[in-house]
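A.B. asks: Sequence and predicted structure are below.
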Amino acid sequence: MDFAIGEDRQMLADTMKRFFAKEFDWEKRLKVIETEHGFDRAMWGTLAELGVLGALFPEDAGGFGGSAFDIGTVFGEVGRAIATGPYLGTLMAGRLLAATDESETLESVIAGEKVLTFAHEPAYDAESGETRDVTASKSGDGWVLDGAKGVVEYIGAADLIVVTARADDGERAFLVERGGKGVEVVDYKLVDGGSGGELRLSAASARELSGVTGETIEAATAAGVVALSWEGVAVMDELRDQTLEYMRTRKQFGVPIGKFQALQHRMATLALEIEQARSAAINAAAHFDKPERDRFGAAAKYTVARVGNLAAEEAIQIHGGIGMTWELPLSHFAKRMVMLGHVLGDEDEHLARYIELMRAA
């Protein structure tokens, strides 16, 4: 079976590789993640000019890609560079905009003129253990939103936020402006160097995204699952490769530690597991437009989260204490991998979802 991504996607991947190698090398990344939001807006604009954001959306929405494999190609390179920025939020929120008459708004996002993010997960109160979500209610000819959303990526750097909310007749989606009346943002740093935040809404005016249904929102999050799966596999590849290089150069008892059979066996097992995760990610992309989409997506997210934890653990254990230091790139890949395993549901959640979907099949 041919798993090649195709000539056009390979050109896109090569373009992103060259760009990140030149404009987002290790020293630049360290500088960027020390900024307030861990995000370089100028670089984001350049990526838009290169067509990276347009690759996430179909032609009828102003892009030139939009397939699951296009999404996977972009996020694979994001993972290899552990690039910071609202890639996931742009993908999911943008796909909701694409389903409405917000073409001008989406065009400004694809062009890099506006930064977009997606607020979907309820906020969690660590003290009470309770969650708080957003509700929508009619106010004259418009809508107002109340409640909170948690861990919204790069919300402090966003211009526009797509928010999902519960209305009397089900789930809807709305567009709000950061800084608008009744909109409060509490942002914070994430463990991987990027930023997230909590969105708090109090009678905040919002523009409804007409035509967006619960099914549309599910499709957007399914695209996010594919993206995270491909990104996770790319991060695992880096963890494996950096660990193998360390095993070739680190000496103990006068020989490279890569000569020790016990470590060879551990890395062989990891290599097999990564290939299993890669196959699951490819399967999720291949079935994205089919009825089995959610089942294959759950299988991919579960597998990538499980193998990702193994990759991070093995990489750090074989490196020893140095594997946890901020100065070593590997530690950043490990942190990113662990975080990816929890975004849009962790391995336990997706395993349960997969079992449920298999029983219903």
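C.D. replies: Thanks, I have the structure now.
A.B. asks: contacts, neighbours, all on C-alpha from now
C.D. replies: Fine.
A.B. asks: Mind listing what's buried along the longest strand along the chain?
C.D. replies: As assigned by DSSP state E, the longest strand anywhere in the chain is strand 195-208. Residues of strand 195-208 classed as buried by neighbour count (16 or more other CA atoms under 10 Å): Ser195, Gly196, Gly197, Glu198, Leu199, Arg200, Leu201, Ala203, Ala204, Ser205, Ala206, Glu208.
A.B. asks: how close does the second one sit to Glu113?
C.D. replies: In this structure, Gly196 lies at 20 Å from Glu113, with CA to CA, to the nearest Å as the measure.
A.B. asks: And the fourth one, by the same measure?
C.D. replies: With distances taken as CA to CA, Glu198 is found 23 Å from Glu113.
A.B. asks: who touches Glu184 in this structure?
C.D. replies: Contact partners of Glu184, counting by CA atoms under 8 Å, 6 or more residues apart in numbering, are Arg178, Leu199, Arg200, Leu201.
A.B. asks: Return the closest of those residues with respect to Glu238.
C.D. replies: Lowest distance from Glu238 to the contacts of Glu184 (CA to CA) belongs to Leu199, with 33.3 Å.
A.B. asks: for the closest one, what are its contacts?
C.D. replies: Taking CA under 8 Å, 6+ apart as the test, what Leu199 contacts is Ala119, Ala148, Lys149, Gly150, Val152, Ile155, Val183, Glu184, Val185, Val186.
A.B. asks: make it 6 Å
C.D. replies: Going by CA atoms under 6 Å, 6 or more residues apart in numbering, Leu199 touches Ala148, Lys149, Val185.
A.B. asks: what are the ranges of the helices in this protein?
C.D. replies: Per DSSP state H, the chain has helices spanning 7-23, 26-33, 41-49, 68-81, 87-98, 103-110, 214-249, 261-286, 293-319, 329-340, 347-360. These are given in chain order.
A.B. asks: Make JSON lines from these and add distance to Ala165 and mean neighbour count to it.
C.D. replies: Putting the helices of the chain into JSON lines (distance: least, CA to CA, whole Å; neighbours: other CA atoms under 10 Å) gives the following:
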{"stretch": "helix 7-23", "distance to Ala165": "35", "mean neighbour count": "15"}
{"stretch": "helix 26-33", "distance to Ala165": "31", "mean neighbour count": "16"}
{"stretch": "helix 41-49", "distance to Ala165": "28", "mean neighbour count": "17"}
{"stretch": "helix 68-81", "distance to Ala165": "26", "mean neighbour count": "24"}
{"stretch": "helix 87-98", "distance to Ala165": "13", "mean neighbour count": "25"}
{"stretch": "helix 103-110", "distance to Ala165": "20", "mean neighbour count": "19"}
{"stretch": "helix 214-249", "distance to Ala165": "10", "mean neighbour count": "22"}
{"stretch": "helix 261-286", "distance to Ala165": "27", "mean neighbour count": "18"}
{"stretch": "helix 293-319", "distance to Ala165": "22", "mean neighbour count": "24"}
{"stretch": "helix 329-340", "distance to Ala165": "24", "mean neighbour count": "22"}
{"stretch": "helix 347-360", "distance to Ala165": "22", "mean neighbour count": "15"}
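A.B. asks: next, the one to line up against it:
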Amino acid sequence: MDFDLTEDQRLLTDSVARLLADQYGFEQRKSLLKAPLGWSERLWSQYAELGLLGLPIPEEYGGFGGGPVDVMLLMQAFGRHLVLEPYLASIVLGGTALRLAGSAAQRDELLPALADGTLKLAFAHGERQSRYDLPDVLTTARQDGGGWRLDGAKSVVLHGDCADRLVVSARTAGSRDEAAGISLFLVDAEASGLARRGYALRDGTRAAELSLTGVPAELLGERDAALPVIERVIEAGIAATAAETIGAMEAMQAMTLDYLKTRQQFGRPIGDNQALQHRSAEMMIALEQGRSMAMLAAMSVDAPDAEERARSIAMARVGVGQAGRFVSQNAVQLHGGIGMTDEYAVGHFFRRVMVIEHLFGDTAHHLDRLADQVE
């Protein structure tokens, strides 16, 4: 298999690298964390101008028709700089749901706005009791004339506090934990009966809790048959965050290596210590192992066989999760006390990787899934 980048992919990575090097230094990011939104609307507009928001959107809707590997390259760059903007929530999660489940009219209306940055989506599926169990949905939908009304609550909706529209899952038939009977709906963020409470996650990125009381909604996709779409959305999120984790690990590895070369103790760099050299080498090995698994995830996102796709994505999630934990923990440890301070970047990378570890199912959850397939 050819792993060389195409000319378009090289241009993409170079342009994104230049933009982020200029606009996303560590101090600049800390300033953005204090902004009202917790991210930059100006940079969001620049992403749109560069075509980044339309990267995975088909050309007929104003996008660039890129594939999962293109998204992987972009998310790696975002991971190296701890980008705060809602790309994962809006383009990867919300956009995937819209592309897979939306009617022709819905795609015609919303995908161009998503590509040019005038529309932001959020994907609201998780609930307090569900943890990582995708069929566990208690939010309900009932027909009201020609439309629908939603009642329930959603938790940890990534960037749900700034979205213009929400893709919300709700049960239209069956009981809790049934695979059948789940549907997806589009909800206007200003709809009556919707309450949003935004907050910052441990890594500074934003999320929201949603309360829905008779909220008017528009059906997205086929009634009672949304679970396969939800699974595809989550798989796309796993692949994207796997790539982001690789970018974060690259940054931590480089920072740690530089620290070992420059930190002096007893008149010599601490990197002269053979034990620390071995630890740094082990970090590099883990990084490269994780990179291979992130590539597996990207190449599996569009695989037609659902069972094989799910197995490959779970394997990638486990491999990247284990590598990310090893590299980030050792990066902090090798930096010593300074690695735990808020003023030093490595701790911020550590927190981002640990938050990603608990998105879309942690390592233990996906190991269980793989073990169930073996039995």
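C.D. replies: That came in fine, so what should we check first? Owing to the predicted nature of the structure, the values given are computational and were not obtained by experimental measurement.
A.B. asks: Please work out the TM-score for the two chains.
C.D. replies: The TM-score (TM-score structural alignment, normalised by the length of structure 1) is 0.93; 355 aligned residues with a CA RMSD of 1.9 Å.
A.B. asks: Gln333 of structure 2 and Ala281 of structure 2, how far apart?
C.D. replies: For Gln333 of structure 2, the distance to Ala281 of structure 2 - CA to CA - is 15 Å.
A.B. asks: ugh, typo on my part, it should be Tyr344 of structure 2
C.D. replies: Counting by CA to CA, the gap from Tyr344 of structure 2 to Ala281 of structure 2 is 23 Å.
A.B. asks: do Gly94 of structure 2 as well
C.D. replies: Taking CA to CA, one finds Gly94 of structure 2 at 39 Å from Ala281 of structure 2.
A.B. asks: got it, and Thr205 of structure 2?
C.D. replies: In terms of CA to CA, Thr205 of structure 2 sits 31 Å off from Ala281 of structure 2.
A.B. asks: What of Ala225 of structure 2?
C.D. replies: Taken as CA to CA, the span from Ala225 of structure 2 to Ala281 of structure 2 is 48 Å.
A.B. asks: got it, and Arg325 of structure 2?
C.D. replies: From Arg325 of structure 2 to Ala281 of structure 2 the distance is 15 Å (CA to CA).
A.B. asks: centre of the chain versus stretch 303-320 of structure 1, how much separation?
C.D. replies: 19 Å (CA atoms, centre = their mean, to the nearest Å).
A.B. asks: Tell me the residues of structure 2 aligned with it.
C.D. replies: Here stretch 303-320 of structure 1 aligns to structure 2 at residues 319-336, judged by TM-score structural alignment.
A.B. asks: which residues sit against that stretch?
C.D. replies: Residues outside stretch 319-336 of structure 2 that contact it (CA under 6 Å, 6+ apart) are Thr256, Met283, Ala286, Gly290, Gly339, Phe350, Thr363.
A.B. asks: Okay, angle between the longest strand of structure 1 and helix 26-33 too, please.
C.D. replies: Put simply, strand 195-208 of structure 1 runs at 60 degrees to helix 26-33, going by axes from the mean of the first three to the mean of the last three CA atoms, to 10 degrees.
A.B. asks: quick one: strand 195-208 of structure 1 to structure 2 mean distance?
C.D. replies: Its matched residues in structure 2 lie on average 0.8 Å from strand 195-208 of structure 1 after superposition (mean CA distance after the TM-score superposition for structure 1).
A.B. asks: re the thing from before, among the helices of structure 1, which is nearest Asp133 of structure 1?
C.D. replies: Ranking these by proximity to Asp133 of structure 1 (CA to CA) places helix 214-249 first, at 15.6 Å.
A.B. asks: Could you tell me where the closest one falls in structure 2?
C.D. replies: Under TM-score structural alignment, the match for helix 214-249 of structure 1 in structure 2 covers residues 227-262.
A.B. asks: Tell me roughly how far that stretch lies from structure 1 on average.
C.D. replies: In the superposition against structure 1, stretch 227-262 of structure 2 averages 0.9 Å from its aligned positions (mean CA distance after the TM-score superposition for structure 1).
A.B. asks: In structure 2, which of the contacts of Glu184 of structure 1 still touch?
C.D. replies: Contacts from these that recur in structure 2, judged by both residues aligned by TM-score structural alignment, their matches' CA atoms under 8 Å, are Leu199, Arg200, Leu201.
A.B. asks: quick check, nearest of those residues to Ala4 of structure 1?
C.D. replies: Out of the kept ones among the contacts of Glu184 of structure 1, the member with the shortest distance to Ala4 of structure 1 (by CA to CA) is Leu199, at 40.6 Å.
A.B. asks: Relative to Phe118 of structure 1, how far out is the closest one?
C.D. replies: Distance from Leu199 of structure 1 to Phe118 of structure 1, by CA to CA: 10 Å.
A.B. asks: Likewise for Lys290 of structure 1?
C.D. replies: Distance of Lys290 of structure 1 to Phe118 of structure 1, given as CA to CA: 25 Å.
A.B. asks: Repeat that for Ala4 of structure 1.
C.D. replies: Note on Ala4 of structure 1: its distance to Phe118 of structure 1, by CA to CA, is 31 Å.
A.B. asks: Looking at those two, which is more packed in?
C.D. replies: Higher neighbour count among Ala4 of structure 1 and Phe118: Phe118, with 27 against 8, using other CA atoms under 10 Å.
A.B. asks: And that one, what's its match in structure 2?
C.D. replies: That one, Phe118 of structure 1, aligns with Phe123 by TM-score structural alignment.
A.B. asks: same thing with Glu275 of structure 1?
C.D. replies: Per TM-score structural alignment, the equivalent position to Glu275 of structure 1 in structure 2 is Glu288.
A.B. asks: Next, the contact list for its match, please.
C.D. replies: No contacts exist for Glu288 of structure 2 under CA under 6 Å, 6+ apart.
A.B. asks: which non-adjacent residue is nearest the residue nearest the centre of structure 1?
C.D. replies: Centroid-nearest residue in structure 1: Leu88, 4.2 Å away (criterion: CA atoms, centre = their mean). Counting by CA to CA, 6 or more residues apart in numbering, Gly224 is the residue found nearest to Leu88 of structure 1 once chain neighbours are left out, at 6.4 Å.
A.B. asks: can you check Val353 of structure 2 too?
C.D. replies: Nearest-residue entry for Val353 of structure 2: Thr245, 6.1 Å, with adjacent residues in sequence omitted and distances by CA to CA, 6+ apart.
A.B. asks: now Thr139 of structure 2
C.D. replies: Gly152 (4.2 Å).
A.B. asks: In structure 1, what residue corresponds to that neighbour?
C.D. replies: Per TM-score structural alignment, Gly152 of structure 2 is aligned with Gly147.
A.B. asks: Now for its match: which residues touch it?
C.D. replies: Asp133, Val134, Arg200, Leu201.
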